[in-house]
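Engineer: task: produce atomic coordinates for the following.
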Amino acid sequence: MVTINSSIVIISLPAIFRGLHLNPLEPGNVGYLLWLLMGFLLVSAVFVVTFGRLGDMYGRVKIYNLGFIVFAISSVATALDPLDVGAGAMWLILWRVLQGIGGAMLFANSTAILADAFPATQRGMALGINQVSAIAGSFLGLVIGGLLSEWHWRAVFWVSVPFGVLGAVWSWKSLQELGERRPGKLDIPGNLTFAVGLSAVLAAITYGIQPYGGHTMGWLNPWVLLGLIGGTVLLGAFCIIETRVADPMFDMSLFRIRAFSAGNFAGLLASIARGGMQFMLIIWLQGIWLPLHGYDFESTPLWAGIYLLPLTVGFLAAGPISGALSDRYGARWFAGGGMLLVAATFVGLLLIPTDFHYWMFALLILLNGVGSGLFSAPNTSSIMNSVPARQRGTASGMRGTFFNSGTSLSIGLFFSLMIVGLANALPRALTDGLTAQHVPHATAEQIGNLPPVGSLFAAFLGYNPIESLLGPSGALGTIPKANADTLTGKTFFPHLISEPFHHGLIVVFTAAALMSVIAAIASMLQGKKYVHDDSVDAAVAAEIVEESVVR
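Structural biologist: Predicted structure coming up:
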């Protein structure tokens, strides 16, 4: 449910913007678009470790149950949005932030609860099913969002309500505390430096893709630089604080465990690559391929979700099997091999044309889903198996932070890479294409020199921007009707942007392939199958107690 909500809004944004009467191409509205995506992800990434630590202290099931309640209440509030235009968008953003807090409560403790309940010989299977549910949710959200947004944009938020209520009742009645509570104090300095530092970095990356001072992106914006530098300094201070407090939020000693540190590093890279791929495939389908094949822009979110189904099928087929097999044979070959397969599919996506034959595209994303499935469950089980039972809540929260931070980072990183690719080719393509349709050269050149982020978001939303771009100049009324109809039709903008978009894809998918290869290497470095022996910890603790009694 949490990860469905992280992706269901992505594909439903056109319907949400129409429902709130917001023009997505107005510069001031880009911020609403970004924060509707980022608010939920950022808060989930920031608070997931805190709630993992609180689960260790007060009970993982207790925090988990509370997460369902918070999630259900905030889902009702978003669906009942009483406002319109910018105020309506802010209402959604604020309640999505609270929804992210509920999601963090659930995400931080679910894997720890399962790790407590299952022995090491079955833990990979159990955590595999959990991880498959999580990542499959991010894929299924695209299909569900496409279907529900065709009906009504509010249905995108209502769909979470019955699951939130059912989950709260079901977990309250069926789950029992099996984990050992670990009393202690909440690490206030660590929580503050981590929350502010990570929020500053992720927010700066988000605003870095917006134009600033005549530049196509905002990386020279003083506020962006302040967020990046200040956030990095605070995260550095956080690492120092965590080595000196009695009850750290992040137990830095866990990084001495090779399976834990290598697994989280691989998980972070895989999450960035997977999140970036989702955005690029949505842009590709909604903004280019579907309109070129006769689909109306209004219906592209639904069909984009349907055409991405092979990705989900591949993941669901491979995930549970790899989780069960990793219990027997260890994680590294499944996780490493899965990420190499993912890297190969990114290369394949580079080689097919922008206007592809669907069977080629479907095969590549099917294999990508298989590779992600092979990686995800073994990676999770290897991380959770490697830590002591008393620290599973903290470890689960730390793993969740890397997972959610990767998805958040992917938005800024991959959009930035795409804009770099577009900036070299899109201005000339726009100018030449408009001039060929008898748009005055001065107007065409002016539009061609606009920051490419507007065209990118138009493609992302399955939206033809030409009419909006030409409207203020009145150029549509001065050219022959046949040319005006061509400019505002289904295929002109997709044809125009397809070649520049492919230049951007080369940059983006090359980076994603490299990340996947590095994640595969990190997975192989995890070592052979390793399960932390809690009986040794118990024996050591008993010896310490006995020695203190003797003294």
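
Engineer: rest of the way, CA atoms for contacts and neighbours
Structural biologist: Noted.

Engineer: residue 15 contacts residue 153, doesn't it?
Structural biologist: Yes: with contact defined as Cα atoms under 8 Å, residue 15 reaches residue 153; the gap is 5.6 Å.

Engineer: can you name the element that comes right after the helix or strand where residue 37 lies?
Structural biologist: Using DSSP states H and E, residue 37 falls within helix 30-58. Using DSSP H and E, the next helix or strand after helix 30-58 towards the C-terminus is helix 60-79.

Engineer: compare with the first, here's sequence two:
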Amino acid sequence: MATLDASIVIIAMPAIFRGIGLDPLAPGNISYLLWLIMGYLLVTAVLVVALGRLGDIYGRVRIYNLGFAVFSATSLALSLDPMHGAGGALWLIGFRILQAVGGAMLMANSAAILTDAFPTEQRGMALGVNQIAGLAGQFLGLVAGGLLATVDWRAIFWVNVPIGVVGTVWSYRSLREIGAKRSAGIDWAGNLTFTCGALALLAGITYGIQPYGGHPTGWTNPMVLAMLGGGVLLLAVFGLVENRVADPMFHLGLFRIRAFAAGNAASLLTAIARGGLQFMLIIWLQGVWLPLHGYAYESTPLWAGIALIPLTAGFLIAGPVSGYLSDRFGARTFASSGLLLMAASFVGLLFLPVDFSYPVFAVIVFANGIGQGMFSAPNTSAIMGSVPPERRGAASGMRATFQNSGMSLSIGIFFSLMVTGLAGSLPQTLSSGLQAQGVPGPVAGQVASLPPVSTLFAAFLGQNPVGHLLAPSGVLKTLPRHNADTLTGTQFFPHLISGPLHHGLAVVFIAAAAMAVVAATASLLRGRDTHRDGGRGTDRSPKPAPVRDDAAHQA
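Structural biologist: Below is the predicted model:
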């Protein structure tokens, strides 16, 4: 439920903005769109470490149960948005941020609770089910958002309420603390510097997507540069603080454990590649492939989610199976092989034409899902099994931070790569294509000079891109009916953008493949695998390096 909510809103956004009466692509409104997408991701990425640490101190089950209650209450509040226009958007953004606090409580402690509950020889299977449920939620949200939005945009939040209420009651009645609590003070300096630094860095990346000063992206915006620089500086201060306080929030000593450090490095790179894949495939499907095959733009969000079902199926099949097998044969082989399969699938996507054959596409994305499933469960099990029991809450939060930060980073990195690629060729292509259909030169030039991000977001939101771009000028009403129908049909824009889009996709998929290969290398460096001895799990992984603890100076 917590990860599903990160993606269910993406597909339902056209219905949401129609419901509150706001055009998200109008000048000055795009920030509402970005914060509705990114706010949830940013908060979960920033808070999971602190909430995992609080789980170590006050009890993982207690924080997890509270997360269910917060998530359920804020879901209800989101569905009851009483305002319209900018006020309605701010209501949604504010309660999405509060909802993300509940989601972070769940994400930060679930892996630690399972690690406490299961013995070594069953842990990979348990964490595999948990991890794949979470990752599958990201993609199932694409389908659920499309289906529920056709009923009512509020339904995408209603669906959480009964599940959340039942989950809250169940968790309070059934879950018990079996992990050891560790009495310690709260690291206020570490919490403050990390939260502010990570938030500034990720917010800077978010605003870097927006155009600025005639540039297609905002990476030259002084505010963006200040956020990025200030974020890096605060995180550097955070590192200094954590090496000096008695009870640090972020146990940097855990990175001396090779399996923990290598697993998290691989997880971060994989999350960046996975997030980029999700957004690029949605834009590819909604902006080009589905319209070319006769789907109306308004229906493309739902059908894009359906087209990506093979990707989700790969997750669901490979995750628990690889978790079970990694309990028997070790994590390193499965995790590293999964990443290499992911890299191969990115190369396969690179060679697909823009108007691809769907069965070939389905096989490639299914292989990508299998690769992600093979990696995720064993990697999580190896990370959580490598740390001392009393550090599992903090370790779970740190693991979730790398994973959630990767999603946020991927949007900034890959969207910028895509926009930069389009900015070089799209304006001339768009201008000549519009003029060929009778659009006056000045109007065509003005439309072509608009930042490519507007065109991409129009397709992303299920709007007719050319109709959206030409609406302010009113030129469609003056053109002959045939030309107007051609411009707003399902063939003109996809054929127009296919060349520039393919160039942008090539850059993205090459970068994603390179990240997957680097992640596989990090995974191979995690150390020796776990093996089974006489039917009972015996861990031959390197002994954890001592973790700093100023009270006892021992792990």
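
Engineer: who are the neighbours in contact with the residue nearest to residue 73 of structure 2 when sequence neighbours are not counted?
Structural biologist: Of all residues not flanking residue 73 of structure 2 in the chain, residue 161 sits nearest, at 7.5 Å (Cα to Cα, 6 or more residues apart in numbering). Residue 161 of structure 2 sits next to 72, 73, 75, 76 when contact means Cα atoms under 8 Å, 6 or more residues apart in numbering.

Engineer: at 7 Å what do you get?
Structural biologist: When the contact criterion is Cα atoms under 7 Å, 6 or more residues apart in numbering, the partners of residue 161 of structure 2 are 72, 75, 76.

Engineer: neighbour-wise, which of those leads?
Structural biologist: The most crowded member of the contacts of residue 161 of structure 2, judged by other Cα atoms under 10 Å, is residue 72 (26 neighbours).

Engineer: what's the neighbour count on the closest residue to it other than its chain neighbours?
Structural biologist: Spatial nearest neighbour of residue 72 of structure 2, excluding adjacent residues (Cα to Cα, 6+ apart): residue 164 at 4.8 Å. Around residue 164 of structure 2 there are 22 other residues, counting by other Cα under 10 Å.

Engineer: how near is residue 164 of structure 2 to residue 73 of structure 2?
Structural biologist: Residue 164 of structure 2 is 8 Å from residue 73 of structure 2, where distance means Cα to Cα, to the nearest Å.

Engineer: ok, residue 232 of structure 2 next?
Structural biologist: Distance from residue 232 of structure 2 to residue 73 of structure 2, by Cα to Cα: 34 Å.

Engineer: and the two? Which one has more around it.
Structural biologist: The neighbour count for residue 232 of structure 2 versus residue 73, taken as other Cα under 10 Å, is higher for residue 73 (19 against 16).

Engineer: report the buried residues of stretch 480-489 of structure 2.
Structural biologist: For stretch 480-489 of structure 2, burial by neighbour count (16 or more other Cα atoms under 10 Å) applies to 483, 484, 487, 488, 489.

Engineer: report the secondary structure state of the residue nearest the centre of structure 1.
Structural biologist: With the centre of structure 1 defined as its mean C-alpha position, the nearest residue by Cα atoms, centre = their mean is residue 407, 2.9 Å away. The three-state label given to residue 407 of structure 1 by DSSP: H, G, I helix; E, B strand; the rest coil is helix.

Engineer: does it really touch residue 275, like I thought?
Structural biologist: Yes: with contact defined as Cα atoms under 7 Å, residue 407 of structure 1 reaches residue 275; the gap is 5.1 Å.

Engineer: tell me how far the closest residue to residue 298 of structure 2 other than its chain neighbours lies from residue 95 of structure 2.
Structural biologist: Closest residue in space to residue 298 of structure 2, ignoring its immediate chain neighbours: residue 462 at 4.9 Å, by Cα to Cα, 6+ apart. In this view, residue 462 of structure 2 and residue 95 of structure 2 are 25 Å apart by Cα to Cα.
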